[in-house]
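Enquirer: whatever this is, show me its structure:
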Amino acid sequence: MELKPKRFLILDDQLVLRKLISRQASFFSRYAVEIDEFSDPAEALRSIAEGGYQLIITDIGMPGMNGIDFIKNVARLGYQSALLIISGYDDKTLQTIADMSTNLGIACTRFLSKPYSAEAFVAMLNGIFNELERTELPASMDIELLLADICNDKFMLEFAPIVSLADHLPVGFSLRTLAIGGQRCCIDHLLPLLAGRRMASAVALETMVERIGRRLQGLFHAAGQDECRIHIRIDEACLCADNVFDHCFTQLQQYGVAPNRISFELADGLSRRSDALCFENIAKIKYLGFRLVADAFGTGSLTVGNLLKFPFDQINVPVETLRWLRTLQGEDSNTFRLLRHFGLSQVAVCATRVSDEEGRELALAMGCAKGLGDFLAGAVAEQDLAQAIIDCQGDQAAPGGTTE
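Expert: Sure, this is the predicted structure:
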């Protein structure tokens, strides 16, 4: 599905650096990119006033109008999308400037300190657009057209690799985005959007599982027990649908994909007020051979009671949660040892939203063996998923490989 190109504005008074950034942006394969380059902040501001940019990239140390004044003027123009600051200043100074930018209304502001690698630049772009997708309101999407496109197979999927934190080898893939109706819709947005329409969540889930099964037809069966797993996020609306997981099971059988290769990531916590069918479907997920993952522990509605009550195979813990756990008890590789008493191994704890090396090191120190985040690995398009899994299995077959 063809997506609209993203427009970038690059401001740097040094021609060589400006061209270098422009070239690095061309490595960003997630979208087609249109780039406008400027050496004069005043000219850049005139172009921004005309609108249409999804990302502004700017230096700070420039003659005439410096980067700080430029950012203030950008905010005065009402620009609110995303800003990437690239500068040789130290991280503390750049963080202060980024905080200023956020307070001025540019919510998605990131920075890179020179020197940096092309890989770090692309990872930063992925992080920026992931954040934009998480914060964009999906209300503008027509629910009728959305369901029609899903039912008529007019969408594409995108996955985020789950990697071993020790050696960066992929051990799984998590479904994160749908490209549909000319837009990219994060699963975090799609689920609540569908939840208000009866059976819409079930239809979407069954359709996505069928698409994944079709893509991987024969691959899981032939690759053996070390196969990477595919994680699919679900919410309470999915659990309220009758027979949805039976249908998913039947679809996977049709394509020769074993159900234990699919993990359902539960986004919502359940309480006594939840429909009885939700609890029945939790049991059915396990009975049918699927895996169950607790997602976003510590930042969503999943409670410790949920963790101890349900038969989870893995816990996803955002880096933000790991930070406050460290504040409470210090760095402890046995932070999640209590879960062992309920059948969950320490290696089954996965750190999520890992956006930098500090986050990766924290996750390792707190006992997480696996991680998910823009810093760790770039997104994988649907059409490349099968090859990515084959490559992953080749890596895991080598000495020192890691399996899930």
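Enquirer: only C-alpha atoms from now on, for both contacts and neighbour counts.
Expert: Noted.
Enquirer: list the helices and strands the helix of greatest length in the chain packs on?
Expert: Of all the elements of type helix in the chain, the one with the most residues (DSSP state H) is helix 118-135. Other elements packing on helix 118-135 under the criterion 3 or more CA pairs under 8 Å, 6 or more residues apart in numbering; DSSP states H and E are helix 15-25, strand 108-113, strand 183-186.
Enquirer: now the element after it, going C-ward?
Expert: The C-terminal neighbour of helix 118-135 among helices and strands, as given by DSSP states H and E, is helix 143-151.
Enquirer: in that following helix, what's buried?
Expert: For helix 143-151, the buried set under the neighbour-count rule, 16 or more other CA atoms under 10 Å, comprises 143, 146-147, 150.
Enquirer: roughly how far does the spatially most distant residue from the centre of the chain sit from residue 16?
Expert: Computed with CA atoms, centre = their mean, the maximum C-alpha offset from the centroid of the chain is found at residue 64, amounting to 39.1 Å. With distances taken as CA to CA, to the nearest Å, residue 64 is found 19 Å from residue 16.
Enquirer: this one as well, want them side by side:
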Amino acid sequence: MNNKFAIRILVLDDEPFMLKLLCRMLENSGFSSVSTCDNGRAALELLDRTNCHPDLILLDINMPEMDGVEFVRHLVEHHYSGALILVSGEDERVLQSVEKLVRAHKISVLGYLTKPVIPARLAELIDKWMPPAQVAIEAAKRIYSAEELGEAMVSGELVNYYQPKVDVATGEVVGVETLVRWRHPSDGMVYPDKFITLAEEHGLIDELTRVVLSGALNQSRTWRDAGMPLRVAVNVSMDNLVSLNFLNNVVELTSKAGVPPQEVVLEVTESRLMTDLRVPLEILTRLHLKRFRLSIDDFGTGNSSLTQLRNIPFVELKIDQSFVHGAWANDTQRAMFNASHGLATQLKMESVAEGVEDRADWDFVRHQGCDLAQGYFIARPMPAEDLPAWLVDWKRRCPELVLQ
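Expert: From the prediction side, this is the model:
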């Protein structure tokens, strides 16, 4: 738990009763430095007093004169470096929209509370608070160059981790998704969000994908020889699909590794719109004809949408984690999940729920009849050598999860 006495909290709400209620909740939880304002302009004046700068603001969204959305814009102008908790009686979808807006403004938001506020939920959100210096350290992003990434591929610093996919009905482990990591000699483990875009922008994505695919196929062969025939999935960038050489490379590497094409899943995410679909469509259609499994990744986000389902012969639909984790308690997410899953069912595609983070998520996707699941509740991505031990532990856990 954070040092409560070190957190300066401002409660901003136009309703006197809510101000008193929230202050009482905070005091009962041990927070001693709490101030209040009943309008946005007074709160901004308070921010201008450096000795009273709040670390955390409980912000009501719907207020007269200056509403919470406008107040957030003024926070940006005031270079506010603290965090927010949104509070409102508005529809949950409105709260979610404002939360996204706050994040887009690069202001830390710990979450939102619906009225009437539950004290335990308030305490849970405040527990997420971190001092600004710590937030800055965690948010700091090391910028890498294309030259560094190119050298890393040559020197073997890129390593594959594997996250299991399991059959939701039986618990059977049917495959793994390959997730590349950069084992940097001085920075430690670097995650793909730090270098995939770099590879795409500097013409390195073909070589990066080749390194990842080659390693995954060789590992698949090793597992098969050890009596563990697992489907292996590899992420494919749309930038890989601008040259027919990609098709030849996939076929050649798969044949060389001795892995059946139907046991290879190519997960396609369209992170940017393609102006000319002729070559990508040819590559993906021919891969399908050669019995490779095509998966549409992060469905419902970015550009991965109904158009791609219509144009490309996908056999697997991955429901994005933003529609899965917590969907059991969120009407909007549940509707998105059900729409995606229903579409997969109607199109006779295998559905995969990403982001199964806890038992409630697992029970939800089981109840909804999803085919496969992956997420931290099942397993975190792991080095290949850790998979056998995880399998033993999963077999121990599995009966209790599927025999309900």
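Enquirer: which stretches of the stretch 201-350 of the second structure form strands?
Expert: Read by DSSP state E, counting those that start in this stretch, the stretch 201-350 of the second structure holds these strands, from start to end of the chain: 231-237, 264-269, 293-299, 316-319, 350-353.
Enquirer: then the stretch 1-150 of the second structure?
Expert: Secondary structure of the stretch 1-150 of the second structure by DSSP E, counting those that start in this stretch: the strands cover 9-12, 34-37, 56-60, 83-88, 108-114.
Enquirer: how about the buried residues of helix 143-151 of the first structure in JSON lines, adding distance to residue 187 of the first structure?
Expert: Shown next, in JSON lines, are these (distance: CA to CA, whole Å):
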{"residue": "143", "distance to residue 187 of the first structure": "15"}
{"residue": "146", "distance to residue 187 of the first structure": "13"}
{"residue": "147", "distance to residue 187 of the first structure": "14"}
{"residue": "150", "distance to residue 187 of the first structure": "13"}
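Enquirer: which of the residues you listed lies closest to residue 377 of the first structure?
Expert: Proximity of those to residue 377 of the first structure was ranked by CA to CA; the top entry is residue 150 with 27.5 Å.
Enquirer: report the contact partners of the equivalent of that closest one over in the second structure.
Expert: Taking TM-score structural alignment as the alignment basis, one finds that residue 150 of the first structure is matched in the second structure by residue 153. Contacts of residue 153 of the second structure were listed using CA atoms under 8 Å, 6 or more residues apart in numbering, and they are 208, 211.
Enquirer: before we move on, back to that, mind checking which of the helices and strands packed on helix 118-135 of the first structure is nearest residue 392 of the first structure?
Expert: Within those, the stretch nearest residue 392 of the first structure is strand 183-186; the backing value is 24.7 Å (CA to CA).
Enquirer: which elements pack onto the closest one?
Expert: Helices and strands touching strand 183-186 of the first structure, by 3+ CA pairs under 8 Å, 6+ apart, are helix 118-135, strand 170-180.
Enquirer: rewinding a little: can you put the helices and strands packed on helix 118-135 of the first structure in JSON lines and add distance to residue 223 of the first structure?
Expert: Output for those, formatted as JSON lines (distance: least, CA to CA, whole Å):
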{"stretch": "helix 15-25", "distance to residue 223 of the first structure": "36"}
{"stretch": "strand 108-113", "distance to residue 223 of the first structure": "40"}
{"stretch": "strand 183-186", "distance to residue 223 of the first structure": "30"}
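Enquirer: between the ones you listed, which one is nearest to residue 209 of the first structure?
Expert: Using CA to CA and comparing those, the one that lies nearest residue 209 of the first structure is strand 183-186, at 16.4 Å.
Enquirer: ok, then the element right after the closest one?
Expert: Tracing the chain C-terminally past strand 183-186 of the first structure and defining elements by DSSP H and E, one meets helix 187-195 next.
Enquirer: show me which positions of that following helix end up buried.
Expert: Using 16+ other CA under 10 Å as the test for burial, helix 187-195 of the first structure gives 187-191, 193-195.
Enquirer: packing partners for that helix?
Expert: Using 3+ CA pairs under 8 Å, 6+ apart, the elements in contact with helix 187-195 of the first structure are strand 170-180, helix 200-215.
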